[in-house]
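Pasting the sequence and the predicted model now:
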Amino acid sequence: MSRIGNKPVQIPAGVEVAVNGTHVAVKGPKGTLENDFYSKLTISVEDNVLTVSRPDDERETRAMHGLTRALIHNMVVGVSEGFQKQLELAGVGYRVALKGNTLDLSLGYSHPVTYDAPEGITFEVPDNTHINVKGISKQQVGQVAAEIRSKRPPEPYKGKGIHYVGEHIRRKLGKAAK
């Protein structure tokens, strides 16, 4: 039994949801998101409440029930509030600068690393060691943050690199620990 799939999705004021079979389009103050979902599920909107129901209890249908409800909820939250991931640079000389829609990263390499913002993503650089990745698609925000982090992942000895704010880096003692 899918407990997540059975929860209704509340649609806030200012957000419009259009359902055409299994195609869902969500329009809000921050933008528009569209997606096609599993064909066996029934998606309906009544009185600013969206519900997802399934016809049977097959394994695949149960799995898609909860997934579909979660994805639609993320679409509604994205167009109304948006999503954000925060990254932090740790290391001597590691810094970031924002030039237009491009991040200029100094990560200890012999060359500067640049990263262009894809469509629908904006960057904020409050200071030279923090990056805020913002957008309306939760998947896209997470993917872009992961790609930036992969430019210099944190290493376990000194913790240098790019990591998420609040992420715990497991540290090793090194060769001094005999």
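Cool, the structure landed. Residues are numbered from 1 along each chain as shown.

Please make it C-alpha for all contacts and neighbour counts, starting now.
Fine.

how about residue 162, secondary structure?
With DSSP: H, G, I helix; E, B strand; the rest coil as the basis, residue 162 sits in strand.

got another, please set it beside the one above:
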Amino acid sequence: MSRIGRKPIVIPTGVDVKIDGSTITVKGPKGTLSNTFHPDMIIGIENGELTVARPSEDKMHKSLHGLTRTLIANMVEGVVNEFKKELEVNGVGYRAAKQGKDLVMNLGYSHQVIVPEIDGITIDVPAPNKIVIHGPDKQKVGQFAAEVREKRPPEPYKGKGIKYVDEHIIRKEGKAGKAKK
């Protein structure tokens, strides 16, 4: 049995879960998420807990068991406490600002980089060098943060660019550090 798959998911107060066949809708204080899972997975609610079971010991069912449980747990977690990713903008003259629903960044290009906010995602810019992306859907938050980081990934020589707050950039020495013969 999958160790993760067999753990029940506790449904917190204020969260409403509806199961319609293989589609699950989770409604909470931070939003509503809906997802369709593999029809073979057995999803049920009993005593305020969601359980996921698998019909057989097939390799496919084994792999879907833990995945389904984790995706549902992330949905429940997201509608209660939003997921967030923090990005840091490093470099002389590099900065970010919020104009309406758009994220406007100066990243050393000859033009400003403008990224519009998408549905289900909220962008905050508490400081000119800090961007906070949050929302109830973990996958959307991570994907959007990766797309923002992609606009100017950090480079290894000076560390300039957009990086995650907890990311460590491995630095290189450059031409001066080269050994002479």
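Great, that's in hand. This is a predicted model, so every value here is computed, not measured.

What is the longest strand anywhere in the first structure packed up against?
Under DSSP state E, the strand in the first structure containing the largest number of residues is strand 83-90. When contacts are defined as 3 or more CA pairs under 8 Å, 6 or more residues apart in numbering; DSSP states H and E, strand 83-90 of the first structure sits against strand 130-135, helix 138-149, strand 161-164.

the longest helix in the first structure is where?
Taking DSSP state H as the criterion, the first structure has its longest helix at helix 59-80.

ok, and for that one, which residues are buried?
Across helix 59-80 of the first structure, burial judged by 16 or more other CA atoms under 10 Å covers 61-62, 64-70, 72-80.

how close does that helix sit to the second structure?
Here the mean offset of helix 59-80 of the first structure against the second structure after fitting is 0.5 Å, by mean CA distance after the TM-score superposition for the first structure.

Quick one: list the elements packing against that helix.
helix 3-6, strand 9-10, strand 23-28, strand 31-36, strand 49-53, helix 138-149.

Tell me what angle it forms with strand 49-53.
Per axes from the mean of the first three to the mean of the last three CA atoms, to 10 degrees, the angle that helix 59-80 of the first structure makes with strand 49-53 is 160 degrees.

Pull the distance from helix 59-80 of the first structure to the chain's centre.
14 Å (CA atoms, centre = their mean, to the nearest Å).

do the same with stretch 9-24 of the second structure
Distance of stretch 9-24 of the second structure from its chain centroid, counting by CA atoms, centre = their mean, is 21 Å.

Same question for stretch 13-33 of the second structure.
Stretch 13-33 of the second structure sits 19 Å away from the centroid of its parent chain (CA atoms, centre = their mean).

what stretch of the first structure lies opposite it in the alignment?
Counting by TM-score structural alignment, stretch 13-33 of the second structure pairs with residues 13-33 of the first structure.
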